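1. Structure, please.
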Amino acid sequence: MTKKIIHVDLDCYYAAVEARDDPTLRGIPLAIGGSQYGRGVLSTCNYEAREFGVKSAMPTARALKLCPNLTVIPGNMEKYKLVSKQIQAIFSRYTDVIEPLSLDEAYLDVSDSNLFKGSATLIAEDIRKAIESELQLTASAGVAPIKFVAKVASDINKPNGICVITPEQIESFVEELDLGKIPGVGKVTKEKLNKLGLFTGKDVKAYDQRLLLKQFGKFGQSLWEKCHGVDKRNIETSRVRKSVGVEKTFNSDIHTEAECHNAIAHLYPSLLSRLERASSDKKIIKQGVKLKFNDFKQTTVEHKKRTLDKLFFNELLEEALKRQNGRGIRLIGLSVGLDTEKSNKEQISFKW
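-> Modelled structure (predicted):
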């Protein structure tokens, strides 16, 4: 049976919630993020701000240079979580098969729904109407028979729009799709693909599959399948957490090994706390250290480790510092990889 998948994505969620609750923030360039005087970055911004080139994850200081009239306010995560629960409640009226990706987006499988005579398009439209009328927020939706196409489609008619890709349209849609639009294809990977003359799904379909697998491994296989309109993934109503991490961005760069060791000592208790919440038995398979330098390039060193060892982070740090090349360090992160080969009762459910 052909599946009916809906991907719903709220439009500039944090900023939209703030503008909804404060009329003075409506119709002006608005962003949620940290201060320009530290190492603040934007978590999101509205479409008025995007017209100036402002975007998510951009340093606040740079955003203000692009848009001097930008209003930047700190986020209120507790409020966003509360509204997210209200959004989840709306989703639950239409199906029990829901895979949340974040506070403001989710996949819904409505293949077995009898609502609107089984029309996924009408269900998606009704979800959008409910969100707007009850929460005064807008959402965009993509409807397709497979997950990744539904996600791509939800972005096509943003903001406050819907895009439907029928089973008959899948092949042509994917063939014309820019590879950078496919989830998982980041900037670096896209550049590598482009150097091989691969720009669209059609290009990948015409490429030698063996070469693609040799050059990109497991990802190459996934890309090959997607470009042939294949995505076998089901909607996951619970998600297995594969890692837990903490990180700190410094107000000013640090440079020495001693400063890095001190940062690790301060981060370690936070990592333990998060690990405790995420996994009761703390079974891990690896530890890692991430450094981000003052040129915004970053490096990560990870090694297998079956028991959590604070001193092992220091060893990983020493290896990572060999790549410093005199650069200042703006961020340090610690992470542990979790053993996902567990029984269902030990899996960590995504919490809204």
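2. only C-alpha atoms for contact and neighbour calcs from this point on.
-> Fine.
3. which element is the nearest residue to residue 247 once chain neighbours are set aside on?
-> Of all residues not flanking residue 247 in the chain, residue 333 sits nearest, at 3.8 Å (C-alpha to C-alpha, 6 or more residues apart in numbering). When secondary structure is defined by DSSP states H and E, residue 333 falls within strand 329-338.
4. Helices of the chain, residue ranges please.
-> When secondary structure is read from DSSP state H, the chain shows helices at 13-21, 47-50, 60-66, 77-92, 120-135, 147-154, 170-176, 187-195, 201-205, 209-227, 257-278, 310-321.
5. What are the contacting residues of the third one?
-> Under the contact criterion C-alpha atoms under 8 Å, 6 or more residues apart in numbering, helix 60-66 has outside partners 33-37, 39-42, 52-55, 70.
6. Distance of the residue nearest to residue 247 relative to residue 261?
-> Distance of residue 333 to residue 261, computed by C-alpha to C-alpha, to the nearest Å: 12 Å.
7. and these two? which has more neighbours close in?
-> The neighbour comparison of residue 333 against residue 261 (other C-alpha atoms under 10 Å) goes to residue 333, with 20 against 16.
8. Go ahead and confirm the more buried one touches residue 289.
-> Yes. With the criterion set as C-alpha atoms under 8 Å, residue 333 and residue 289 qualify as a contacting pair; they are 5.7 Å apart.
9. I'd like the structure of this one too, to check against the first:
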Amino acid sequence: MHIDFDCFFAAVSIRDQPQHADKPVAVSHGSSDASEIASCNYIARGFGVKNGMWMSTARKLCPGIIVLPYEFAKYEAASREFYDVVLGLNALKVQAVSIDEVLVDVTNLINDSTHPDIDGEETRALDMATRIRDRCRERTNCEVSVGIGPNILLAKLALRAAKPAGQYILRTSTTASFLATKNVRDLPGIGPKTSELILRSFGTDTIADIRDIKASRLAAVLGPKTGQRVYELCRGIDPTPVGAANEVERKSYSINVNWGVRFISADQPERFVKGLCEELAKRMKEDAVVGGSLVVTIAARHPQAERRTEKWLGCGKTESMARSVRLVEPTAEAEVMGRVAARVMR
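-> Presented below is the predicted three-dimensional model:
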């Protein structure tokens, strides 16, 4: 199952301001034209407004859009209720995707290995989805949607069909016909560059057409790994188990700041980086690991960049610089990493 809130930030904010329930609403850090939309309800989407859109563009599409501020405490509370419902299922595996989205393997709850019954399993899965949606609604006063499928790929596609405020099951028997109406770009995990390469190379990007292409030819054009992945996805095949993303061996720890930081004195950059090293050290010590090398990457303002960026607290046009330093001995000490990072910056 793939379970996801509908318009999470917007839904939580509108819940406590019902006077906006029938109006186009967006959640953002501000209402200026340079503000970016984090979430918008389906009424706003009907005007063409999308998450990640600049407010200036959104207002052109929907002049009457209402902008609400972030309410992080409420988001956290709603998320806790959501995960309490999901974890209360006692499913085989649970994979958190985000604060409002989760993948759940419910095989142990709907399968009867002694008396296999596909119709019965599907009925139990649909009944479970209804209960999940009812419980989430009772505890958060918000809607969630549920996609059901025999693997992660099909559950994700089913979720898209379920939204908003619904549930949908994608059966193995109907997978081929369901996928035949889609394009390769509709497949989760296939980015725009890959889909454009497919269209340019084969003159089509419909799944029905791509299924007729041999795996060897796809591999020759897209590369062995991507070619095989596309071949399988077009047939509804996805062997990835729920929870696999949580089990990947971690080989590095990092702290990234992707908003523009403005310094006004010479000592501030060094203090800032040392503060980042303290947070990095905290995370490493929690997992009882040490690091043998340190990489410092800086995106400095481009000499020709405007002082005022288009996006609030954005980086604007930058020049990236990176340097890797091998430590004398592995460490997780903030003081050591901070001293090395400061030396690199000089």
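10. on that earlier part again, most surrounded residue in the contacts of helix 60-66 of structure 1?
-> Using other C-alpha under 10 Å as the contact criterion, the top neighbour count among the contacts of helix 60-66 of structure 1 goes to residue 54, which has 27 neighbours.
11. corresponding residue for it in structure 2?
-> When the two structures are superposed using TM-score structural alignment, residue 54 of structure 1 falls opposite residue 49 in structure 2.
12. How about its match, nearest residue that isn't a chain neighbour?
-> If you skip the residues right next to it in sequence, residue 49 of structure 2 has residue 58 as its closest partner in space, 5.5 Å away by C-alpha to C-alpha, 6+ apart.
13. In contact with residue 216 of structure 2: list those residues for me.
-> Under the criterion of C-alpha under 8 Å, 6+ apart, the contact list for residue 216 of structure 2 reads residue 227.
14. and the gap between it and residue 230 of structure 2?
-> Separation of residue 216 of structure 2 from residue 230 of structure 2 (C-alpha to C-alpha) stands at 11 Å.
15. Burial check on the aligned residue in structure 1 for residue 171 of structure 2, number of neighbours?
-> In structure 1, the position corresponding to residue 171 of structure 2 is occupied by residue 166, as judged by TM-score structural alignment. Using other C-alpha under 10 Å, residue 166 of structure 1 is surrounded by 15 other residues.
16. tell me the contacts of the closest residue to residue 166 of structure 1 other than its chain neighbours?
-> Counting by C-alpha to C-alpha, 6+ apart, the nearest residue to residue 166 of structure 1 once its immediate chain neighbours are dropped is residue 144, at 5.9 Å. Contacts were defined as C-alpha under 8 Å, 6+ apart; by that measure residue 144 of structure 1 touches 3, 4, 5, 6, 150, 153, 164, 165, 166, 167.
17. what do you get for residue 341 of structure 2?
-> Shown here is residue 341 of structure 2, whose contacts under the criterion C-alpha under 8 Å, 6+ apart are 273, 274, 294, 296.
18. and the end-to-end length of stretch 302-318 of structure 2?
-> Using C-alpha to C-alpha, the span of stretch 302-318 of structure 2 from its first residue to its last is 4 Å.
19. what's the answer for stretch 97-109 of structure 2, then?
-> With C-alpha to C-alpha applied, stretch 97-109 of structure 2 spans 21 Å between its terminal residues.
20. which residue numbers in structure 1 go with it?
-> Following TM-score structural alignment, the aligned partner range for stretch 97-109 of structure 2 in structure 1 is 101-113.
21. what do you get for stretch 145-152 of structure 2?
-> Counterpart in structure 1 of stretch 145-152 of structure 2, with TM-score structural alignment as the criterion, is residues 140-147.
22. And the longest strand that structure 1 contains, what does it pack against?
-> When structure 1 is scanned for its longest strand (criterion: DSSP state E), the result is strand 243-254. With contacts taken as 3 or more C-alpha pairs under 8 Å, 6 or more residues apart in numbering; DSSP states H and E, strand 243-254 of structure 1 sits against helix 257-278, strand 329-338.
23. got the angle for it vs helix 257-278?
-> In this structure, strand 243-254 of structure 1 runs at an angle of 150 degrees to helix 257-278, with axes from the mean of the first three to the mean of the last three C-alpha atoms, to 10 degrees as the basis.
24. could you give the angle of strand 243-254 of structure 1 to strand 329-338?
-> Using the same axes, to 10 degrees: strand 243-254 of structure 1 against strand 329-338 is 170 degrees.
25. circling back: go through the helices and strands packed on strand 243-254 of structure 1 and pick out the most buried.
-> When you average the neighbours per residue for each of these (mean count of other C-alpha atoms under 10 Å), strand 329-338 leads with a mean of 23.
26. Who are the packing partners of that strand?
-> Here strand 329-338 of structure 1 is seen to pack against strand 243-254, helix 257-278, strand 284-293 when contacts are counted using 3+ C-alpha pairs under 8 Å, 6+ apart.
27. go again using 6 Å as the cut-off
-> Strand 329-338 of structure 1 makes packing contacts with strand 243-254, strand 284-293 when contacts are defined by 3 or more C-alpha pairs under 6 Å, 6 or more residues apart in numbering; DSSP states H and E.
28. sorry, back to before: next one: the residue nearest to residue 49 of structure 2 from residue 22 of structure 2, what distance?
-> If you measure residue 58 of structure 2 against residue 22 of structure 2 using C-alpha to C-alpha, the figure is 18 Å.
29. Stretch 328-342 of structure 2 aligns to what range in structure 1?
-> Alignment of stretch 328-342 of structure 2 against structure 1: no match, by TM-score structural alignment.
30. now the end-to-end length of that stretch.
-> So stretch 328-342 of structure 2: terminal residues 16 Å apart, C-alpha to C-alpha.
31. what do you get for stretch 148-168 of structure 2?
-> Looking at stretch 148-168 of structure 2, the gap from its leading to its trailing residue is 6 Å under the measure C-alpha to C-alpha.
32. repeat for stretch 250-270 of structure 2
-> This stretch, stretch 250-270 of structure 2, spans 28 Å end to end (C-alpha to C-alpha).
33. Check stretch 283-297 of structure 2 too.
-> Stretch 283-297 of structure 2 stretches 19 Å from its first residue to its last (C-alpha to C-alpha).
34. again, but for stretch 166-176 of structure 2
-> Across stretch 166-176 of structure 2, the terminal residues are separated by 22 Å (C-alpha to C-alpha).
35. Right, I'll leave it there.
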